[in-house]
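K.L.:
got a sequence here, can you model it:
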Amino acid sequence: MASANTPKKRRTDNQSSEETPIYVPNPHLEKMKEDVLYHFALGTGTHDFPALFGDVKFVCVGGSPSRMKAFITYIAEKLGIGNSGCDFPNICAGSDRYAMYKAGPVLAASHGMGIPSIAIMLHELIKLLYHSKCSNVTIIRIGTSGGIGLEPGSVVITKQSVDATFKPQFEQVILGKSVIRNTDLDEELAKDLLECSKELDQFNTIIGNTMCTLDFYEGQARLDGAICLYTEEEKLQYLQAAYKAGIRNIEMESSVFAAMCNLCGIRGAVVCVTLLNRLEGDQITTPHDVLSEYQKRPQKLVEHLIMKQLGKK
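P.N.:
The predicted model follows:
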């Protein structure tokens, strides 16, 4: 296998008819008699992965278990799977870390909040797809974010994830050494999603850079945390500089998501709705019913893409 830092080339539209299996840059997996996906409560010795997941073509991941269950119920209805009000069981019910649901070729999984949580989930998810002998898989993160210079309710399709210093990279310490990984996301997939938004014509959607931070409060220049040792003027200068750098929203998972998709040759996208304009404030005061409608927007966009690519639109 290739070095752990060597990205696998992603499938392009010209290769869409080819079977592109999941690639895992880890030669040690082949030596293991059994692979226990501990945080999913699944294992190759106890579950038939190809039978359970071999038909998966789309994986949608998001922070909240309830949001992912709502998404799988929504996509199942569109696909005509199950009866009205059908309950989809949590495949990872043996664990309280993550939740996972499946409807036909679509898998949905929660990832919690922040880089460490989504990284653990992605390691096990990618191995699940690999053991299941899946091919031509697209993974999309759908979620919420803070916008920069955008009206609340706008949807941002991430072009590139940048860190809190605006660098387009994901840095991780491995064996005591700093490793820098690429955070570009699939350009053609982003364009496909933008085209779907035009076809829906229901809400403002753009392609822009996303800042991925290690913290919700100080790391995102908020004034309302327990600790804040900078001024409001300094906060605004920082966020305005981010806007000038092409950053249109802030969240906490996109960098490692992009890096891992790149390393494993998986088409990946990040689609997040903005809940507020951070240039105008820090706290979310929008009514709950409005926020609920906002949170459905990435789901609607991704559902449209999935149905279109499955030839059902």
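
K.L.:
hey, let's count contacts and neighbours off CA atoms from now on
P.N.:
Noted.

K.L.:
can you classify the closest residue to A108 other than its chain neighbours by secondary structure?
P.N.:
Closest residue to A108 apart from its sequence neighbours, by C-alpha to C-alpha, 6 or more residues apart in numbering: C60 at 4.8 Å. Using DSSP: H, G, I helix; E, B strand; the rest coil, the structure places C60 in strand.

K.L.:
and if you look at P116?
P.N.:
helix.

K.L.:
what distance do you get for it to T231?
P.N.:
Applying C-alpha to C-alpha, to the nearest Å, the value for P116 to T231 is 29 Å.

K.L.:
correct me if wrong: the residue nearest to A108 contacts A103.
P.N.:
No - using C-alpha atoms under 8 Å as the test, C60 is too far from A103 to be in contact (11.4 Å).

K.L.:
higher neighbour count, those two?
P.N.:
It is C60, of C60 and A103, that has more neighbours when counted by other C-alpha atoms under 10 Å, with 25 against 19.

K.L.:
any idea how far N182 is from the residue nearest to A108?
P.N.:
C60 sits 21 Å away from N182, taking C-alpha to C-alpha as the criterion.

K.L.:
then L129?
P.N.:
In this view, L129 and N182 are 22 Å apart by C-alpha to C-alpha.

K.L.:
same question, V290
P.N.:
Distance from V290 to N182, by C-alpha to C-alpha: 36 Å.

K.L.:
same check, this time on H288
P.N.:
Taking C-alpha to C-alpha, one finds H288 at 37 Å from N182.

K.L.:
neighbour count: the two, which is higher?
P.N.:
Using other C-alpha under 10 Å, the more surrounded residue of H288 and N182 is N182, with 22 against 10.

K.L.:
so the more buried one is in contact with N262, correct?
P.N.:
Yes - the criterion here is C-alpha under 8 Å, and N182 meets it with N262 at 7.3 Å.

K.L.:
and the strands in the chain?
P.N.:
36-37, 42-43, 58-62, 100-103, 106-110, 138-147, 155-162, 169-174, 177-182, 205-212, 247-251, 267-277 (DSSP state E).

K.L.:
could you dump those to JSON lines with distance to E188?
P.N.:
Listed next are the strands of the chain as JSON lines, based on distance: least, C-alpha to C-alpha, whole Å:
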{"stretch": "strand 36-37", "distance to E188": "32"}
{"stretch": "strand 42-43", "distance to E188": "33"}
{"stretch": "strand 58-62", "distance to E188": "16"}
{"stretch": "strand 100-103", "distance to E188": "25"}
{"stretch": "strand 106-110", "distance to E188": "20"}
{"stretch": "strand 138-147", "distance to E188": "12"}
{"stretch": "strand 155-162", "distance to E188": "10"}
{"stretch": "strand 169-174", "distance to E188": "20"}
{"stretch": "strand 177-182", "distance to E188": "17"}
{"stretch": "strand 205-212", "distance to E188": "12"}
{"stretch": "strand 247-251", "distance to E188": "19"}
{"stretch": "strand 267-277", "distance to E188": "9"}
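
K.L.:
could you also give me the structure for this next sequence, so I can compare it with the first?
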Amino acid sequence: MATAGDKTKETGNHSNDCSIRLENPNIAAMKEDVLYHFSLSTSTHDFPAMFGDVKFVCVGGSPSRMKAFATYVAQELGLEEPGVEPVNICAGTDRYAMYKVGPVLSVSHGMGIPSIAIMLHELIKLLYHARCSNITIIRIGTSGGIGLEPGSVVISQQAVDACFKPEFEQIILGKRVVRSTHLNNQLVQELLLCSTELDEFPVVVGNTMCTLDFYEGQGRLDGALCSYTEKDKQQYLKAAYAVGIRNIEMESSVFAAMCASSNLRAAVVCVTLLNRLDGDQITSSHDVLTEYQQRPQRLVGYFIKKCLKKA
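P.N.:
Down below sits the predicted model:
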């Protein structure tokens, strides 16, 4: 049996091939692959016909936000049909929502590592079965900022865990498996250039801390449980800032790890809803928060439009 200290290190160093890499030899032997949480199956759906032209995948927590993003992208790309709303491809389930606009797929992932991990397993298999290649995948979402004004957008240099390590650790068959959480640096620079060209709101590049919880895991003082002081919290957050961490959320580490393992060019773009050095509760008005949440969408929409113009 594995001990608590056993670890398997996976670095994600692979070839320069642009196709989806499915690191599971069992899939090839399956007559049917049921993507249960998407309500899709290789025996009932023609994945290459449905998704073969996809080049950009954008994922975010809320189904309504990803529907709004699909609508926005349709407008930006000139693919909007008056009076026609985006169709949820996963309408057969209430777990996730998925919308397709030309070469762009917009998918919700729920909240936290377990929820996004389940979605990513099925999304990666979907792209593989559809024989997609040269995919760029971007998580767009919200976060708590550290030392930033609310409304600032953070492009993640890398995802780190709550101990500030750039790795994602998971227990598999009783063993600790550790995967790298580095993101695509070229994509970071491309997005940063787009933010300069857009010039609509503050954008920074920094490390993103991914936690397992919204309250204690992020050092909040307002949860049902709290075993530390304001001083403890401030020391922790200031230490995080000192090592380049600029925001905190709950999905980036597994997102970075799984995308790297699957040969997906990935980025994380999140807006900050508050400065955690100043407080723990989100108190901005609904209208302000709505505008903040649109900022990653506008940046990524601009990036996609720019890429398609070059193609």
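
K.L.:
what's the TM-score for these two chains?
P.N.:
With the length set by TM-score structural alignment, normalised by the length of the second structure, the two chains reach a TM-score of 0.95; 304 aligned residues with a C-alpha RMSD of 1.5 Å.

K.L.:
re the thing from before, mind listing what the equivalent of the residue nearest to A108 of the first structure over in the second structure touches?
P.N.:
Under the alignment (TM-score structural alignment), C60 of the first structure pairs with C58 in the second structure. By C-alpha atoms under 8 Å, 6 or more residues apart in numbering, the residues touching C58 of the second structure are 104-107, 137-140.

K.L.:
S284 of the second structure now?
P.N.:
The contact partners of S284 of the second structure, taken as C-alpha under 8 Å, 6+ apart, are L273.

K.L.:
if I look at the residue in the first structure that it lines up against, how far off is P298 of the first structure?
P.N.:
Using TM-score structural alignment, the partner of S284 of the second structure in the first structure is T286. Using C-alpha to C-alpha, T286 of the first structure is found at 18 Å from P298 of the first structure.

K.L.:
isn't M98 of the second structure up against S106?
P.N.:
Yes - here M98 of the second structure reaches S106: they are 5.6 Å apart, a contact under C-alpha under 8 Å.

K.L.:
related to what we said a few turns ago, of the strands of the first structure, which is nearest I81 of the first structure?
P.N.:
Evaluated over the strands of the first structure, closeness to I81 of the first structure peaks at strand 100-103, with 6.9 Å, by C-alpha to C-alpha.

K.L.:
quick check: that closest one aligns to which part of the second structure?
P.N.:
Under TM-score structural alignment, the match for strand 100-103 of the first structure is residues 98-101.

K.L.:
list the buried residues of stretch 274-281 of the second structure.
P.N.:
Neighbour-count burial for stretch 274-281 of the second structure, with 16 or more other C-alpha atoms under 10 Å as criterion, is recorded at 274-277, 280.

K.L.:
oops, could you answer that again for stretch 210-228 of the second structure instead?
P.N.:
Quick answer for stretch 210-228 of the second structure (16+ other C-alpha under 10 Å): 210-212, 214-216, 218-221.

K.L.:
turn these into TSV, columns for distance to K310 of the second structure.
P.N.:
Output for these, formatted as TSV (distance: C-alpha to C-alpha, whole Å):
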residue	distance to K310 of the second structure
C210	34
T211	37
L212	39
F214	40
Y215	43
E216	45
Q218	41
G219	44
R220	45
L221	48
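
K.L.:
closest to R21 of the second structure among those residues?
P.N.:
C210 (24.6 Å).

K.L.:
the closest one maps to what in the first structure?
P.N.:
Correspondence of C210 of the second structure to the first structure, assessed by TM-score structural alignment: C212.

K.L.:
was I right to think its match contacts A258?
P.N.:
No - between C212 of the first structure and A258 there is no contact, the gap being 10.7 Å when judged by C-alpha under 8 Å.

K.L.:
shared neighbours of those two, anything?
P.N.:
Common contact partners of C212 of the first structure and A258 (C-alpha under 8 Å, 6+ apart): S161.

K.L.:
chain center to stretch 162-180 of the first structure: distance?
P.N.:
Here stretch 162-180 of the first structure is found 19 Å from its chain centre; the criterion is C-alpha atoms, centre = their mean, to the nearest Å.

K.L.:
give the buried residues for that stretch.
P.N.:
So, applying 16+ other C-alpha under 10 Å, buried residues of stretch 162-180 of the first structure: 162-164, 166, 168-170.

K.L.:
ok, the residue nearest the centre of the first structure to G63 of the first structure distance?
P.N.:
By C-alpha atoms, centre = their mean, the mean C-alpha position of the first structure lies nearest to R141, the distance being 2.0 Å. As defined by C-alpha to C-alpha, R141 of the first structure lies at a distance of 9 Å from G63 of the first structure.

K.L.:
with P27 of the first structure instead?
P.N.:
Look at P27 of the first structure and G63 of the first structure: by C-alpha to C-alpha, they are 30 Å apart.

K.L.:
quick one: which of these two has more around it?
P.N.:
Legend: neighbour count by other C-alpha under 10 Å for P27 of the first structure and G63, higher for G63 (22 against 12).

K.L.:
I'd say the more buried one and S117 touch.
P.N.:
No - using C-alpha under 8 Å as the test, G63 of the first structure is too far from S117 to be in contact (9.2 Å).

K.L.:
anything in contact with each of these two?
P.N.:
H111.

K.L.:
follow-up on the earlier one: in TSV, list the buried residues of stretch 162-180 of the first structure along with distance to L305 of the first structure.
P.N.:
Output for these, formatted as TSV (distance: C-alpha to C-alpha, whole Å):
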residue	distance to L305 of the first structure
V162	25
D163	28
A164	30
F166	30
P168	26
Q169	27
F170	28
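
K.L.:
out of these, which one sits closest to S84 of the first structure?
P.N.:
Closest approach to S84 of the first structure among these (C-alpha to C-alpha): V162, at 41.7 Å.

K.L.:
surely that closest one touches N182?
P.N.:
No - using C-alpha under 8 Å, V162 of the first structure is not in contact with N182; the gap is 9.7 Å.

K.L.:
and for those two, which residues touch both?
P.N.:
With contacts defined as C-alpha under 8 Å, 6+ apart, the residues shared by V162 of the first structure and N182 are 168-170.
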